[in-house]
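Q: Using only what follows, build the 3D model:
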Amino acid sequence: MTDSLFLAPHELPARWLHRRVFTFVDTTSSAFLPLWQLWRDDDARCDRLHVVAIAPLDALDHPPSIDDAAPLAVELARAWPMRVPGVHRLEFDEGRVVLTLAIGDGVQAMLSKLWLRADAFQLAPSDDPSKLCKTLARFAGDGATVCIDSSADLHPAWRRALESSGFECLSAATDARLVARFAPRWRVRRHEPPLPCDPSTNTNTREAIVIGAGLAGCAVTSRLAARGWRVTLIDRHASPARDASGNPAGVFHPIVWRDDSVAARLTRAGFLYALRRWHALEASHHDLHRSGAGLLQIADSPGDADALAAAIARFAYPSDYVQPMTRADASRIAGVEVARGGWFFPRGGAISPAAVCAAQLADASLRITSRMRTEVTRIAHDGRVWRAFDASDSEIASAPVVVLANAHDAARLAGLYGEPTRGVRGQLSVLDRSALDALRMPVIGEGYAVPLGAHETLIGATYDIDDPDREIREAGHRENIARVAGMLPHLSLAPTHVRAGRVAFRCVTSDRVPMIGQFADERAARQDAHRLSGAWPLDLPRMPGLYGAFAFGSRGLVWAALAAELIASLVEGEPWPIERELAEAIDPARLLLKALRHGEIGLA
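A: You can find the predicted model right below:
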């Protein structure tokens, strides 16, 4: 099977010889395992193999058999994702083999939502060759090959579609298999598919600066280091995870709502990818202090509980993703009485943000240079590299790539349009020997309560916009207790002792969606404002090598790992780990783009 699939039509393994990345797109649901085996058997293989497989949702009902004698099939079966739509990224062989499963309704519809540069396509015949081939042309790299198994009577339509989209057909009309190569003689697409930021193949020159050593910065450092980058990690504190990432625990869970909104899809993608990264860290013997009993969300009202139960049934979410809960059921699994029903996330829970940061940095330690107690006051690009400077205007570090993961200060360093971020003060409280001692799992809703063990419960948190006060307030403790008592009413029946408190600051945007991706070149955009008045994100000029991952609000645990993988994929020119629509929703240039469309920006 390997010979017939790859050696002849795609000229493998010769075409990936000593390549850094090779990307293979498959709509047949049969290519990954033989391709993975071929890669393993080749000493001159590419450094990273990406296989992007597009399949319908019911394909997740049929994982490889765990009883299969082939060890790769067993490994794939163990990593098989839960049955929810979207993009699932699975990593094997220490991250050098990546399977991106794009799961949704219709191959053409799902493929068109992605963004990647492909070296080869293995296709099952579709009902609309013309539309599919235009999509292939948007993604094809130089010399990309296409192989389609189809009957001879379908060949004329496919040949016409391929040739009109810039492909040269290589097989005869009578062949059982149609083979073509991307060789356009005219411009067939508006935008080039993703390319690496630094096309150099010399791994010794692949260096980056990451500013900020919280959840975002540590995750980005980890994902770049895993790809062979050397990273200078800079933070103003004495050690990583000192701001909101230093809280005793944080909760993690997706969003379930009446419709499958962008926010719901984003948090689902982030949640599932974070679980995979944490599992990998735990498999490397890092203790992340992760709870294991699941997480319960209490509805705001009985009507909301009923509406969400209906939505869970309508979307046919699997029980290992989310389960509706009556009040009685929720009280039973929580171990304490709850005020209303809600929904239960079996894979949700609480985790130590600081432990996650420490584990990521430990795994990447050989490729990290840490510069703690160092504040970056400005960054500058000299046409080749970025330079970071301190308050005395001394250079801290230089590199072709900079990632701003420093929350509130990132927008200032990048000079983002419209002051897009705000600070939110959050005070949390630690209760000692309270009515919540019997709580078995984290509970969220109007507030949150997390059992810490030894008769301690973490509750919170206040949400004080634009409040810079770092002092702990008794009023804040009372507010936290009142919020949690609205979900867990027994908390209000007895005196409650607050043993400790902590204040941390979140960074949020006006649309409550994070900033993740490559920054726009705002000066160039202003100079070309008239032409860009109808622009899309891919039309915007971008700052070479400058990326951001910040403004996560209360969802740093859910978004940080996926943000890091997206940025590393952007830097390397790899397939994006989420649909392009979702990436555009979190694009740091989205507010600039909106202003350009509304004519709010003229010449600088």
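Q: contacts and neighbour counts: CA atoms only from here.
A: Fine.
Q: quick one: the strands in the stretch 51-200 of the chain?
A: 86-92, 97-103, 118-123, 140-149, 167-169, 177-182 (DSSP state E, counting those that start in this stretch).
Q: any idea which of these is most buried?
A: Sort the strands of the stretch 51-200 of the chain by mean neighbour count, taking mean count of other C-alpha atoms under 10 Å, and strand 118-123 sits at the top with a mean of 26.
Q: circling back to that earlier point, would you turn the strands of the stretch 51-200 of the chain into a markdown table with distance to Thr377?
A: Listed next are the strands of the stretch 51-200 of the chain as a markdown table, based on distance: least, C-alpha to C-alpha, whole Å:
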| stretch | distance to Thr377 |
| --- | --- |
| strand 86-92 | 36 |
| strand 97-103 | 38 |
| strand 118-123 | 40 |
| strand 140-149 | 40 |
| strand 167-169 | 50 |
| strand 177-182 | 47 |
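Q: nearest to Leu566, of these?
A: strand 86-92 (11.1 Å; C-alpha to C-alpha).
Q: re earlier: quick check: which of the strands of the stretch 51-200 of the chain is nearest to Gln527?
A: Closest approach to Gln527 among the strands of the stretch 51-200 of the chain is made by strand 140-149 (31.1 Å; C-alpha to C-alpha).
Q: returning to that earlier point: tell me which of the strands of the stretch 51-200 of the chain sits nearest to Ala359.
A: Ala359 lies closest to strand 86-92 among the strands of the stretch 51-200 of the chain, at 18.2 Å (C-alpha to C-alpha).
Q: close enough to count as contact, Ser301 and Arg340?
A: Yes - with contact defined as C-alpha atoms under 8 Å, Ser301 reaches Arg340; the gap is 6.9 Å.
Q: neighbour-wise, which of those two wins?
A: Taking neighbours as other C-alpha atoms under 10 Å, Ser301 and Arg340 compare with Arg340 leading, 23 against 13.
Q: burial count for the nearest residue to the more buried one once chain neighbours are set aside?
A: Nearest-residue entry for Arg340: Arg327, 4.9 Å, with adjacent residues in sequence omitted and distances by C-alpha to C-alpha, 6 or more residues apart in numbering. Neighbours of Arg327 under the rule other C-alpha under 10 Å: 19.
Q: any idea how far Arg327 is from Gln297?
A: Between Arg327 and Gln297 the distance is 11 Å, computed by C-alpha to C-alpha, to the nearest Å.
Q: which residues do those two both contact?
A: Taking C-alpha atoms under 8 Å, 6 or more residues apart in numbering as the criterion, Arg327 and Gln297 both touch Gly342.
Q: Name the nearest residue to Leu178, ignoring sequence neighbours.
A: Of all residues not flanking Leu178 in the chain, Ile148 sits nearest, at 5.1 Å (C-alpha to C-alpha, 6+ apart).
Q: run this one through as well so I can compare:
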Amino acid sequence: MTQDVIVLGAGIVGVSVALHLRQRGWQVTLVDRRAPGEATSFGNAGLIEASSVVPYAFPRDWGTVLKFAMNRSTALRYDLRSLPAYAPWLARFWWESAPKRLAAAAHDMLPLIRRSVAEHEALISRAGLADLVRPTGWLEAYRSREQFEREASAAERIASEHGLGMKVLDASTLHRLEASLDGGYAGAIHWTDPRSVIDPGALTKGYAALFEREGGRLLIGDAATLEPSGSGWRVMTASGPIEAQTAVVALGVWSGDLARRFGYRVPLMAKRGYHMHYESDGRAALSRPVVDIENGYVVAPMRRGLRLTTGVELACRSRPPSPVQLERAERIARPVFGLGARIDESPWLGLRPCTPDMRPVIGPADRHPGLWFAFGHAHHGLTLGPVTGRLVGELMNGEAGFTDPMPYRVGRF
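A: Predicted coordinates for the structure are as follows:
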């Protein structure tokens, strides 16, 4: 069994890479331990972004740092036993978050963010998945009037600079737009360009089904078995070993483990996050995702009910799930959003793969011909999956990439 390329990882990034390579005529086998879209791609807030042009950075004001250090925030929680493992990463993250370096990261990420919606829409049309996506944008909601007014002015500048659609909503206008919200907010910024997905896992599965319809092959296998074989690569699957001249590592946070085996020490750490679905208490339906800025959680309307997704938990992958952060967010969100009974048996836990310089790793491995990387998309994996697939497809096919890939090279670490 020989294929031109093996793509390791059937999350949104791996599936998108496989689709774009197949579209360019490559023989592609997509390999994962489980079905597509059942790991981190399953549990996000369902946002296809176009407005988050500035990456999530380490806070530089001491008030916020102190609040986080007390470990009582809903936006960020840390596991004390895990802090030694995170310390070098956090130090680099803090350094990269200085204003000039953050501006450079935003500049480097802009070409990907700018094309994110269009690249999704192309795949959504081909896959016939329009029923999963809503063009309603999302709301950035503020409880503090002072912070709302300050951030609204900043948002207007960003929107004007980048040509983004946005509206500033005072409390009464916000209530008219989303009648289900029971007070609590001084106002909101309505970013109108993003799309919201009512079932992110189903979207990834839909893209994978399109990949198979267009001649791609999907196999269950273990990416950890990847090894050089002659002038190419071999990996074990449930159907036996397969070989190809080229392999693409798109395993999310697990990509760092595999890259390290071949001598690439990428500082990739997980920002853990939880979600839970709730019944509505009977009030008017929420029509778009709402981000509670001060408390760092999102409530989004999904097929399964209202999905509450938490902020960031810094805890090693081996640490057991903790109910603390979700319970804190739930207490705050319940009266405002009308959260009813929990639907899921237990909270879902996902791992956002994050580099400290806030850029993904996209491109060829420096010292191993035929080995490529596509991982580290942090909070924007769903957003950036298809646009990453396009860039990888262009580069592997010898085409001129739509943007300079140098900012995403693995050799920067």
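Q: hmm, back to that, the residue nearest to Arg340 of the first structure: what's it in contact with?
A: 338-342.
Q: let's see 10 Å
A: 298-299, 302, 305, 337-343 (C-alpha atoms under 10 Å, 6 or more residues apart in numbering).
Q: What does the residue nearest to Leu178 of the first structure correspond to in the second structure?
A: Aligned counterpart of Ile148 of the first structure in the second structure: none (TM-score structural alignment).
Q: Check His381 of the first structure too.
A: Residue pairing (TM-score structural alignment): His381 of the first structure is matched to Pro228 of the second structure.
Q: Where does its match sit: helix, strand or coil?
A: Classification of Pro228 of the second structure using DSSP: H, G, I helix; E, B strand; the rest coil returns strand.
Q: That one touches Arg234, doesn't it?
A: Yes - proximity of Pro228 of the second structure to Arg234 meets the contact threshold set by C-alpha atoms under 10 Å, at 6.2 Å.
Q: what is in contact with those two at once?
A: Shared contacts of Pro228 of the second structure and Arg234, defined by C-alpha under 10 Å, 6+ apart, comprise 243-247.
Q: Distance to Arg352 of the second structure for those residues - can I get that in a markdown table?
A: Listed next are these as a markdown table, based on distance: C-alpha to C-alpha, whole Å:
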| residue | distance to Arg352 of the second structure |
| --- | --- |
| Glu243 | 30 |
| Ala244 | 29 |
| Gln245 | 29 |
| Thr246 | 26 |
| Ala247 | 22 |
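Q: quick check, nearest of those residues to Leu286 of the second structure?
A: Distance to Leu286 of the second structure, by C-alpha to C-alpha, is smallest for Ala247 among these, at 42.5 Å.
Q: what does the closest one align to in the first structure?
A: Applying TM-score structural alignment, one finds that Ala247 of the second structure aligns to Val402 in the first structure.
Q: ok, the residue nearest to that match when sequence neighbours are not counted - contacts?
A: Counting by C-alpha to C-alpha, 6+ apart, the nearest residue to Val402 of the first structure once its immediate chain neighbours are dropped is Ile209, at 4.7 Å. Counting by C-alpha under 10 Å, 6+ apart, Ile209 of the first structure makes contact with 217, 221, 230-234, 368-369, 386-388, 396-404, 546.
Q: from what I can see Gln37 of the first structure touches Thr2, true?
A: Yes - counting by C-alpha under 10 Å, Gln37 of the first structure touches Thr2, with 8.5 Å between them.
Q: Just want to know which of those two has more residues nearby.
A: Thr2 (15 against 12).
Q: Give the closest residue to Asp149 of the first structure in space, chain neighbours not counted.
A: Asp149 of the first structure sits nearest to Arg177 (C-alpha to C-alpha, 6+ apart), 4.7 Å away.
Q: The one you found contacts His155, correct?
A: Yes - contact criterion C-alpha under 10 Å: Arg177 of the first structure and His155 qualify, at 8.8 Å.
Q: Quickly name whichever of the shared contacts of Pro228 and Arg234 of the second structure is closest to Ala91 of the second structure.
A: Ala247 (32.3 Å).
Q: So the closest one: helix, strand or coil?
A: Put simply, Ala247 of the second structure is strand when judged by three-state DSSP.
Q: joint contacts of Arg177 and His155 of the first structure?
A: 148-149.
Q: Which residue in the first structure aligns with Gly25 of the second structure?
A: Aligned counterpart of Gly25 of the second structure in the first structure: Gly228 (TM-score structural alignment).
Q: Its match belongs to a strand?
A: No - applying three-state DSSP, one finds Gly228 of the first structure to be coil, outside a strand.
Q: And for it, the neighbour number?
A: 14.
Q: now swap in Val235 of the second structure and tell me
A: Quick note: Val235 of the second structure (other C-alpha under 10 Å) scores 22 neighbours.
Q: In this structure Glu212 of the second structure contacts Gln27, no?
A: No - using C-alpha under 10 Å as the test, Glu212 of the second structure is too far from Gln27 to be in contact (11.3 Å).
Q: shared neighbours of these two, which are they?
A: Both Glu212 of the second structure and Gln27 are contacted by Ala18, under the criterion C-alpha under 10 Å, 6+ apart.
Q: so which strand or helix has Gly476 of the first structure?
A: Using DSSP states H and E, Gly476 of the first structure sits within helix 474-487.
Q: And Ala105 of the second structure, by the same measure?
A: Here Ala105 of the second structure, judged by DSSP H and E, is contained in helix 99-127.
Q: What is the subsequent helix or strand relative to that helix?
A: For helix 99-127 of the second structure, the following helix or strand on the C-terminal side (DSSP H and E) is strand 133-134.
Q: and the nearest residue to Val220 of the first structure once chain neighbours are set aside, how far is that from Asp466 of the first structure?
A: Take Val220 of the first structure and drop its neighbours on the chain: the residue closest to it by C-alpha to C-alpha, 6+ apart is Ala564, 4.3 Å away. In this view, Ala564 of the first structure and Asp466 of the first structure are 27 Å apart by C-alpha to C-alpha.
Q: neighbour count winner among these two?
A: Higher neighbour count among Ala564 of the first structure and Asp466: Ala564, with 27 against 12, using other C-alpha under 10 Å.
Q: how about the more buried one, what's its match in the second structure?
A: In the second structure, Ala564 of the first structure lines up with Gly389, judged by TM-score structural alignment.
Q: Would you mark the buried spots in stretch 128-145 of the second structure?
A: For stretch 128-145 of the second structure, burial by neighbour count (16 or more other C-alpha atoms under 10 Å) applies to 132-134, 136-143.
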